[in-house]
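Colleague: fold the stuff below for me.
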Amino acid sequence: MTSRMKISLVIPCYNEEKNVRIMLETCRQRFENLDTDIEYLFINDGSKDRTFEELKKLIADYASEQIKVINFSRNFGKEAAMYAGLQQASGDYTAIIDADLQQDPKYIVEMFTFLENNPDYDTVACYQSKRRESALIIFFKKIFYWVMNAISETEFVENASDFRMMRKEVVAAILTLKEYHRFSKGLFTWVGFNTYYRPYEVKERQEGATSWSFGKLVSYAIQGFVGFSTAPLKIASLLGSFISIASFLYLIYLVFDRIFFGNDVPGFTTLASLILFSSGIQMVLIGILGEYIGHTFLQVKQRPIYVVKDLLESNGSSTRAHNDKP
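Modeller: Predicted structure coming up:
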């Protein structure tokens, strides 16, 4: 007798007290005709509202469902939340989906059906068919993907999201990557495996406001640059070499001009401009180097990627103070 197929659903939550119940009820409706077991993994990423209290109520109210709640001791970020969910997942397939219902669970059914019917593929990744952000955000994201694909050996598919389903072999491969600063869009691609990209339509957020801001997006992009390419360091070296050569040639020109034509060396304005320009370049290059050193500094500390305060399951069990080291 063969065991039933299981899907693990990783659901990161940050200030989603009004959405988690709607999310679970929507999933139950979408999966009603799905002949497989569903494991719900809610990760409360240090929410400041009553998300954890609502998740505890879900376990009590839906005793027949396989629900696990991972409650972080503080906010560690979505990357850490996804990693924790993947660690706890026990399904033959694992999917990642946001709790705000902008990603309709109906696509989970479609991804599962595709993988069942296409054994040559290991992952189905969704990308937004039509982005809902401002034109400025869309422009910067296009620039980001263009630059990343130009400087990195890892291919980045434009608009590909964390909303995806993976076979357990893919999940196992991702969990071997213990880096502290995680950039999952790159990690998902770096491990390889055959991925099918399919479009999906983003819905309006059910309740609450998004926690993402332009500043966080810029910080996330920097994580990608530093985590998947050393090109900025090479560019820094090339730029420094270029400025040094240009400065030396300019010095020869000034000496030649003074000796043979008797022209005075340009005055304060030119000198000040050159100093400010070269100083600015130096600060940029030091900043680039600092990003790499900072990432290395935090990685060698071997701090855990996240700290779990509570681990609750639908069978009534409870565990506290569990860590995971990078």
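
Colleague: only C-alpha atoms for contact and neighbour calcs from this point on.
Modeller: OK.

Colleague: show me the strands in the stretch 151-300 of the chain, by range?
Modeller: Applying DSSP state E, counting those that start in this stretch to the stretch 151-300 of the chain gives strands spanning 160-167, 195-200.

Colleague: among those strands, which is nearest residue 275?
Modeller: strand 160-167 (43.3 Å; C-alpha to C-alpha).

Colleague: quick one: the closest one to strand 195-200, angle?
Modeller: 120 degrees (axes from the mean of the first three to the mean of the last three C-alpha atoms, to 10 degrees).

Colleague: and this one, please, so the two structures can be compared:
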Amino acid sequence: MNDQIDISIVVPVYNEGPIVHNSYDIIMKELIQHAEKFEIIFVDDGSVDDTFAHLEILALKDNRIKLIKLSSNCGSHMAIRAGLSYAVGRCACFIACDMQEPPYLIYKMKAELSENYNIVWAVRNSRKDSIITIIFAKLFYWMARKVVTHNIPPTGASMFMISDKVLTALNQYEERNLTLEGLFATMGFKSAYIYYERKKRIMGNSKWTLSKKLKLFIDFFIAYSNIPIRFVSLMGIFFSIIGFFWSSYIIFRAIISRDLALGWPALISILLVGFGVTNISLGVIAEYLWRTLDEARKRPKYIIEKLINIE
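Modeller: As a prediction, the model looks like this:
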């Protein structure tokens, strides 16, 4: 790592033109209070507004501002990975542009980073989001802890800091469909936690659409667990057993009473259940096959259109 830079801060942005100057001011207000050298890496995740033009203005007046412009929207996790791949600090963290996570957490996390702890999570005590978002998040993290690993904070973490050792390990991963939370939680490095109250969003809009949340959900469990494909196998065994006993029951009734008349409703119900289970199973298998194909094609995870203040 570069001896001149103490900390690298990655900020992914997507159509955040109106707020990037304000975000920069808020971050800088915290950073200049500490006598450490830093770099702020803004990653434009394929914005279609004037976000990058605003960022260029910041980079021109402050060479500690590094810019990465991606050619298309790849998602915040991929944008963060792009930023971390150019980070040269002794440690690195990420913070969202909307400033829901207060910048004072940066040095609070850094204070916890040590020889014993290579990853520090900033864990939410609570969240001031919509009821639907809160329910979805609680369900997601409950399942993640049950299925993947208990190293994931139960309420999730929207901010983290990693040592240069973790950063080096992270940059060795070539997989495309990964989530950073799952990756850090399963790397094996010891983690520390700090807790904070997440503020209500005061600027910008959430870019986490329903489709992006669903993709994150699917990626998380398929990338780090064999439970989905194992579930398909168990479901097949379960319904095979039910089918065996149901068939035995029908044969027994037909032999004993000879008055069996199940009718079309029963037959249609059985067929619908069978088709439903089959399609669910095919869908799960298809997700694994698609990800295998996606990795096998060896296409770049992202394409960088422009770099500023980065050698």
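
Colleague: and among the strands of the stretch 151-300 of the first structure, the most buried is which?
Modeller: strand 160-167 (a mean of 21; mean count of other C-alpha atoms under 10 Å).

Colleague: ok, and what's touching it?
Modeller: The contact list for strand 160-167 of the first structure, computed with C-alpha atoms under 8 Å, 6 or more residues apart in numbering, reads 92-98, 103, 108, 111-112, 122-128, 184-185, 197.

Colleague: what's the mean distance for it versus the second structure?
Modeller: Superposed on the second structure, strand 160-167 of the first structure shows a mean distance to its aligned partners of 1.8 Å (mean C-alpha distance after the TM-score superposition for the first structure).

Colleague: quick check: the gap between the counterpart of residue 251 of the first structure in the second structure and residue 253 of the second structure.
Modeller: Aligning on TM-score structural alignment places residue 251 of the first structure opposite residue 247 in the second structure. For residue 247 of the second structure, the distance to residue 253 of the second structure (C-alpha to C-alpha, to the nearest Å) stands at 10 Å.

Colleague: just residue 126 of the second structure next, same as before
Modeller: For residue 126 of the second structure, the distance to residue 253 of the second structure equals 58 Å [C-alpha to C-alpha].

Colleague: quick one: the helices in the stretch 1-150 of the first structure?
Modeller: 20-30, 51-61, 78-88, 106-117, 135-151 (DSSP state H, counting those that start in this stretch).

Colleague: out of those, flag the one nearest residue 294 of the first structure.
Modeller: helix 78-88 (18.2 Å).

Colleague: whereabouts in the second structure does the closest one align?
Modeller: With TM-score structural alignment as the criterion, helix 78-88 of the first structure aligns to 76-86.

Colleague: about what we covered before: could I get the strands of the stretch 151-300 of the first structure as TSV with distance to residue 21 of the first structure?
Modeller: Output for those, formatted as TSV (distance: least, C-alpha to C-alpha, whole Å):
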stretch	distance to residue 21 of the first structure
strand 160-167	19
strand 195-200	23
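
Colleague: wait, which of those is closest to residue 229 of the first structure?
Modeller: For residue 229 of the first structure, the closest of the strands of the stretch 151-300 of the first structure is strand 160-167, at 19.0 Å, according to C-alpha to C-alpha.

Colleague: contacting residues around the closest residue to residue 84 of the second structure other than its chain neighbours?
Modeller: Of all residues not flanking residue 84 of the second structure in the chain, residue 10 sits nearest, at 6.8 Å (C-alpha to C-alpha, 6 or more residues apart in numbering). Applying C-alpha under 8 Å, 6+ apart to residue 10 of the second structure gives the contacts 40, 41, 42, 43, 80, 83, 84, 92, 93, 94, 95.

Colleague: among those, which lie within strands?
Modeller: Per DSSP state E, strands hold the following members of the contacts of residue 10 of the second structure: 40, 41, 42, 43, 92, 93, 94.

Colleague: narrow the contacts of strand 160-167 of the first structure to those that are buried.
Modeller: By neighbour count, with 16 or more other C-alpha atoms under 10 Å, the contacts of strand 160-167 of the first structure hold 92-98, 103, 108, 111-112, 122-128, 184-185 as buried.

Colleague: so how much does the biggest helix by length in the second structure differ from the first structure once superposed?
Modeller: Longest helix of the second structure, by residue count under DSSP state H: helix 263-296. Helix 263-296 of the second structure differs from its equivalent in the first structure by a mean of 0.8 Å after superposition (mean C-alpha distance after the TM-score superposition for the first structure).

Colleague: in the first structure, what range does that helix match?
Modeller: Under the criterion TM-score structural alignment, helix 263-296 of the second structure matches residues 267-300.

Colleague: so which residue is dead centre in the second structure?
Modeller: residue 179 (3.7 Å; C-alpha atoms, centre = their mean).

Colleague: that one is in contact with residue 221, isn't it?
Modeller: No - if you go by C-alpha atoms under 8 Å, residue 179 of the second structure and residue 221 don't touch, sitting 9.8 Å apart.

Colleague: for the nearest residue to residue 17 of the second structure once chain neighbours are set aside, give its distance to residue 66 of the second structure.
Modeller: In space, not counting the residues next to it along the chain, residue 17 of the second structure is nearest to residue 51; the distance is 3.8 Å by C-alpha to C-alpha, 6+ apart. According to C-alpha to C-alpha, residue 51 of the second structure and residue 66 of the second structure sit 14 Å apart.

Colleague: quick one, which of these two is more surrounded?
Modeller: residue 66 (26 against 21; other C-alpha atoms under 10 Å).

Colleague: so the more buried one sits against residue 59, correct?
Modeller: Yes - Residue 66 of the second structure is within contact range of residue 59, at 6.6 Å (criterion: C-alpha under 8 Å).

Colleague: now the common contact residues for the two.
Modeller: 308, 309.

Colleague: tell me the counterpart of the residue nearest to the centre of the second structure in the first structure.
Modeller: Under the alignment (TM-score structural alignment), residue 179 of the second structure pairs with residue 183 in the first structure.

Colleague: in contact with that match: list those residues for me.
Modeller: Contacts for residue 183 of the first structure (C-alpha under 8 Å, 6+ apart) come out as 79, 220, 223, 224, 227.
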